[in-house]
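Asker: I would like to see how this sequence folds:
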Amino acid sequence: MESARIPFTERYHATQHGGIARAANSSVTCKTAAGRTATPCAAVQQGGAGANGHYRMAYIDVDSDARTANSSSATLRIPAGSRVSYARLYWGGSLRGSGQKAAKDNGRVLLAEPGGRYRQVRADTMTGHRPHSATEGFQASAEVTELVRNSGGGAYTVAQINMATGHSTAGVWGGWTLVAAYENKKQPLRRIALWDGFQSLGADRRELSVRLPGLRIPANSHGLAGVVAYDGDRGHGNDTLTVRAGQHRAHTVRDTANPANDVMNSTVTDLGRPTMRWPAYRNTLGFDSDVFDITPALRSGGDRLTFRFTTTRNPGYLLGALFVQTDTRR
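Answerer: Predicted structure coming up:
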């Protein structure tokens, strides 16, 4: 089943010694500029400003398998001695470029674990899909706990995401994120939560709040939050994210790679730093999968967290997943 909008709901939660890890990468990149004023493609890939609607886009394909049209890889970092308790793969792409892709293949993708061969993964949940829109796109996901538990950390490759190439004014985009919660007795006791949905922010909705209740966050705790989003453009500004613990003052989420007023800016980063992935284009042209430090919001503790996403742009972006780890107590 598909829906143009899926409310954000909790997918997984646990209280355990351990944490949450993720690997992610984009699956399309620029090929040539579609206008004379666009920044050269090579400069954009190195981190220059540029939006996907200004380029003719082409698949990324890093494997040596002639049967795959697109593929990219990234490293999932899981500490030694850990056991994966839950893992989920998200993937998404735009369906309109120089041509239009049929939506029937949105729920299928190929996944290869470290040193392994591709196996088909099918979405096990309702697929988000925005039909009849200039920014037509989708997100799908599937639980892959057993595969990741048996394979552990290392380089994962995702191929054959159903997405368009070429040029459209709205822009072509696509990418994937693998999220894994793990247990490790050497790490602090933490509350781990994964929420997902498919929500458009832009013309018809300027903000979205996601509330994580039932937490027991002590004062001076540490925490991380990860966000998966699509079709955010670098340099346009006016996209913000805040997090509030209990009734305390909201903290504006930002780091060296994600400005406070342009947080959905086509990056894949950990705490503002580049991640290990192939290729590692710094401007992913419409794909965001970032992990942020939310420790400043947790100084006074709290019993819940409220994340507030905003945009003043039209179109804005598509929000797909939110994952959080915070120190906690029994």
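Asker: could you use CA atoms for every contact and neighbour count after this?
Answerer: Will do.
Asker: which residue ranges form the strands in the stretch 51-200 of the chain?
Answerer: Assigned by DSSP state E, counting those that start in this stretch, the strands in the stretch 51-200 of the chain fall at 55-59, 71-76, 83-94, 108-112, 119-122, 127-129, 137-143, 154-159, 174-183, 189-201.
Asker: show me the residue at the heart of this protein, geometrically.
Answerer: Val228 (2.3 Å; Cα atoms, centre = their mean).
Asker: who's in contact with the residue nearest to His54 when sequence neighbours are not counted?
Answerer: Among residues not flanking His54 along the chain, Ala34 sits closest, at 5.3 Å (Cα to Cα, 6 or more residues apart in numbering). Residues in contact with Ala34 (Cα atoms under 8 Å, 6 or more residues apart in numbering) are His54, Tyr55, Arg56, His167.
Asker: just to revisit the earlier point, quick one: the residue nearest to the centre of the chain from Gln100, how far?
Answerer: Distance from Val228 to Gln100, counting by Cα to Cα, to the nearest Å: 24 Å.
Asker: now Gln16
Answerer: 45 Å.
Asker: and of the strands of the stretch 51-200 of the chain, who's closest to Gln247?
Answerer: Nearest to Gln247, of all these, is strand 189-201, at 19.2 Å by Cα to Cα.
Asker: my guess is Arg108 meets Ile161, correct?
Answerer: Yes - contact criterion Cα atoms under 8 Å: Arg108 and Ile161 qualify, at 7.3 Å.
Asker: run a quick neighbour tally on the closest residue in space to Thr242 that isn't next to it in sequence.
Answerer: Spatially, and ignoring its direct neighbours in sequence, Thr242 is nearest to Thr252 (4.4 Å; Cα to Cα, 6+ apart). For Thr252, the neighbour count with other Cα atoms under 10 Å is 19.
Asker: so Thr252 makes contact with Asp239?
Answerer: No - in this structure Thr252 lies outside contact range of Asp239 using Cα under 8 Å: 11.2 Å.
Asker: want to put them side by side, so please do this one too:
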Amino acid sequence: MAFAGTPVTIQQSYAGKVNFLTVASSFRTSPDLFWPYATALPVPNSGCLVQAPGVPSSADLSLAVVDPAAPAVTGLPVGATVVAAHLYWAGSYTPLAQSATTTQATPDANVTFDGVPVSADRIFTESYSGGYYNWFGGYKDVTSIVAAKGNGIYTLNDLSVNTDATHCASSAVLSAWSLVVIYNDPAPTAPTRVINLFDGFTYYRSTQIILNPYNFVVPAAPINGKLAFVTWEGDVYNSGTFVFAENFAIKHPLGVWNNLSDVNNPLGNQFNSVSNDVNPASSTAYGVDSDVFDISPYLVAGDTTVSTAYSSGSDLVILAAEIFSTTNTPVANLSISKTHGADFNLGQPDSYSINVTNNGPDISAVTETITVTDTIPAGLTYNSVTGTGWACTFVTPTLTCTTSTALAVGATLPTITVNVTPTIAAVPSVTNTATVASTMFDHILTNNTSSDITVVRQPEVTVLKSAAGPSGPSDVMTYTVQVFNTGPTLITNVVNTDVLSNYTQFGLDCDGTGISVTFNDGAPVSGLSMGTPIYSSTVPPVLTPFVPTPTGGGITGCTNITGGFDAAIKAIQIPMIGTMNPGTNYSLQYKVQVK
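Answerer: Now for the predicted structure:
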């Protein structure tokens, strides 16, 4: 997937006894010069030079700073296991239509990481000056590669970028990469942390970008936070103030802005191609800043957000990632699943199953309340609910169930069974959605909702009507109505309605006293029996109590001597008793006399 000018947003969140490391490197062999804002004079246009094709760029994860407050400790601790590894790379490109001499006309989505060819999961692009300058970024999940290797020197190769005059004349050539590694901290005293990874690809020059990192709750103690960022195209010799100074700052919601800097990243020249995330700091990874800071002094118990500001004056900088880590209150990542069995049948009671699981890293205690909400959609009639340990209430259309049952990591609460009956509004399918929430902090909300698309089948009914006998004036005819259930489902509430011709009159009791309609079941049996016929004297039928009156008995064709025909009957309705099985049929017969 490709994204242009992408704002930095949250992509991943990790919780538990976790920590992170970052490293970065570049293919450029010297810093950029951008006249007239340069504060020193290196070799003109020297920033255009990149390593020869086939020569890898390297970074040593064992030098990565674990704690910026104590930078002497570096690399993955002994016994640490890698949870995730995120690879970012970036470069300059110029479309062929813009420059015939371009050395890279499109974003490079394919590189070689530590000897393994990889293709980007996501590609970003950004442009400046009306599209004259263009840069690209790539992202790849490389967890399997880093988890297998651990500490050591990692390399990137085969990154193609544009170095022709389009970028070179303005010292805007970019060719660099960064690695973010999340790992489980093996220390017995390691606290619970939440690490949130935000990324995107957006530039700032003569302006600032303000982020509001969130998705955490700072505990009362211990309070320990660190923040790292990855930016591209920052130049040590181009840090002039132009509307904004070149700084990075953090602010508590109730506090003031605090610039974060150090000897390697001085005030006014923050994005200077010097990365302090390794010890010793890297000053030769030209075009990338991968810096980490201790933010503990700026966090307060109960905080759920802070603000960060990236500002630059004359230097154009591209923000790629921000990694925010803090100790956190206990965390329970709850997930919910809503399922059903076979397809639903119209008019037949059925049920959904709702399950809630704790994916950790902490136990959900009895002091916490877990709430499941199920909004019953139109087309489903709520019948009842069951679930051991759940307290449930239903206020149309919302079912709410709560529990304070302790839930261990990896455990699932007792199933909630929601009983419903589908109506015609649910045909051909209906979507039922349930959500789960907790009073305990949950760092991943994408699995707190589950939607179940349910197919609702309706019966397929075929009706055939035929006539037998002569059809002249005063002749008696026999009508046969055959009903077939050819569908996959049962049929309930079967009612047969027949509007008679104006040229006939209905035969009453023609097949015996009280027998005006004869029911014949099919094979296999339908499962139905016939109810009492209802008669209407109007069309359309108004099925109100109506007492039919025969016109006389003993008419030829009416077997029962007391039977007769009633011209006032315009329609008949025959209700059926029971449920009609699929794949069955039945027939109804009655007599009429032609007028």
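Asker: once they're superposed, tell me the TM-score.
Answerer: Overlay of the two chains. TM-score (TM-score structural alignment, normalised by the length of structure 1): 0.80; 300 aligned residues with a Cα RMSD of 3.0 Å.
Asker: related to what we said a few turns ago, now for the residue nearest to Thr242 of structure 1: which residues touch it?
Answerer: Contacts of Thr252 of structure 1 (Cα under 8 Å, 6+ apart): Thr240, Leu241, Thr242, Val243, Ala260.
Asker: and the alignment partner in structure 2 of the third one, how far is that from Tyr93 of structure 2?
Answerer: Same thing as Thr242 of structure 1. Alignment note (TM-score structural alignment): Thr242 of structure 1 maps to Ala249 of structure 2. Using Cα to Cα, Ala249 of structure 2 is found at 31 Å from Tyr93 of structure 2.
Asker: neighbour count winner among those two?
Answerer: Per other Cα under 10 Å, whichever of Ala249 of structure 2 and Tyr93 has more neighbours is Tyr93, with 28 against 16.
Asker: separation between the more buried one and Ser275 of structure 2?
Answerer: Noted for Tyr93 of structure 2: a distance of 24 Å to Ser275 of structure 2, by Cα to Cα.
Asker: that older thread, of Gln16 and Gln100 of structure 1, who's got more company?
Answerer: More crowded of Gln16 of structure 1 and Gln100, by other Cα under 10 Å: Gln16, with 22 against 13.
Asker: longest helix of structure 2?
Answerer: Assignment by DSSP state H gives helix 143-149 as the longest helix of structure 2.
Asker: how close does that helix sit to structure 1?
Answerer: When structure 1 is overlaid, helix 143-149 of structure 2 sits 1.4 Å from its aligned residues on average, using mean Cα distance after the TM-score superposition for structure 1.
Asker: what range does that helix cover in structure 1?
Answerer: With TM-score structural alignment as the criterion, helix 143-149 of structure 2 aligns to 145-151.
Asker: buried sites along the matching stretch?
Answerer: Thr145, Val148, Arg149 (16 or more other Cα atoms under 10 Å).
Asker: from those residues, pick the one nearest Gly316 of structure 1.
Answerer: When the buried residues of stretch 145-151 of structure 1 are compared against Gly316 of structure 1 (criterion: Cα to Cα), the nearest one is Thr145, at 32.2 Å.
Asker: quick one, what contacts the closest one?
Answerer: Val84, Ser85, Tyr86, Ala87, Arg88, Ala180 are the contacts of Thr145 of structure 1 under Cα under 8 Å, 6+ apart.
Asker: make it 7 Å
Answerer: Tyr86, Ala87, Arg88 (Cα atoms under 7 Å, 6 or more residues apart in numbering).
Asker: over to Thr386 of structure 2?
Answerer: Here Thr386 of structure 2 is in contact with Ile416, Thr417, Val418 (Cα under 7 Å, 6+ apart).
Asker: by neighbours, which of those wins?
Answerer: That'd be Ile416 among these, by other Cα under 10 Å, with 22 neighbours.
Asker: which residues of structure 2 fall in helices?
Answerer: Going by DSSP H, structure 2 shows helices at 143-149, 165-168.
Asker: between those, which gets nearest to Tyr132 of structure 2?
Answerer: Here helix 165-168 is closest among the helices of structure 2 (Cα to Cα), at 7.8 Å.
Asker: can you list the neighbours in contact with that closest one?
Answerer: Asn45, Cys48, Tyr133, Val173.
Asker: among the residues you listed, which pair sits farthest apart?
Answerer: Of all pairs in these, the most separated under Cα to Cα is Asn45 and Tyr133 at 16.2 Å.
Asker: more neighbours: which of the two?
Answerer: The neighbour count for Asn45 of structure 2 versus Tyr133, taken as other Cα under 10 Å, is higher for Asn45 (21 against 18).
Asker: my guess is the more buried one contacts Ala172, does it?
Answerer: No - in this structure, Asn45 of structure 2 is not within contact of Ala172 by Cα atoms under 7 Å, at 9.4 Å.
Asker: any idea how far Leu588 of structure 2 is from the residue mapped onto the residue nearest to Thr242 of structure 1 from structure 2?
Answerer: In structure 2, Thr252 of structure 1 lines up with Asn259, judged by TM-score structural alignment. Remark: distance between Asn259 of structure 2 and Leu588 of structure 2 (Cα to Cα) = 89 Å.
Asker: circling back to that earlier point, and the helices of structure 2: which comes nearest Thr308 of structure 2?
Answerer: Comparing the helices of structure 2 by Cα to Cα, helix 143-149 comes nearest, at 27.9 Å.
Asker: distance between the closest one and the chain's centre?
Answerer: 27 Å (Cα atoms, centre = their mean, to the nearest Å).
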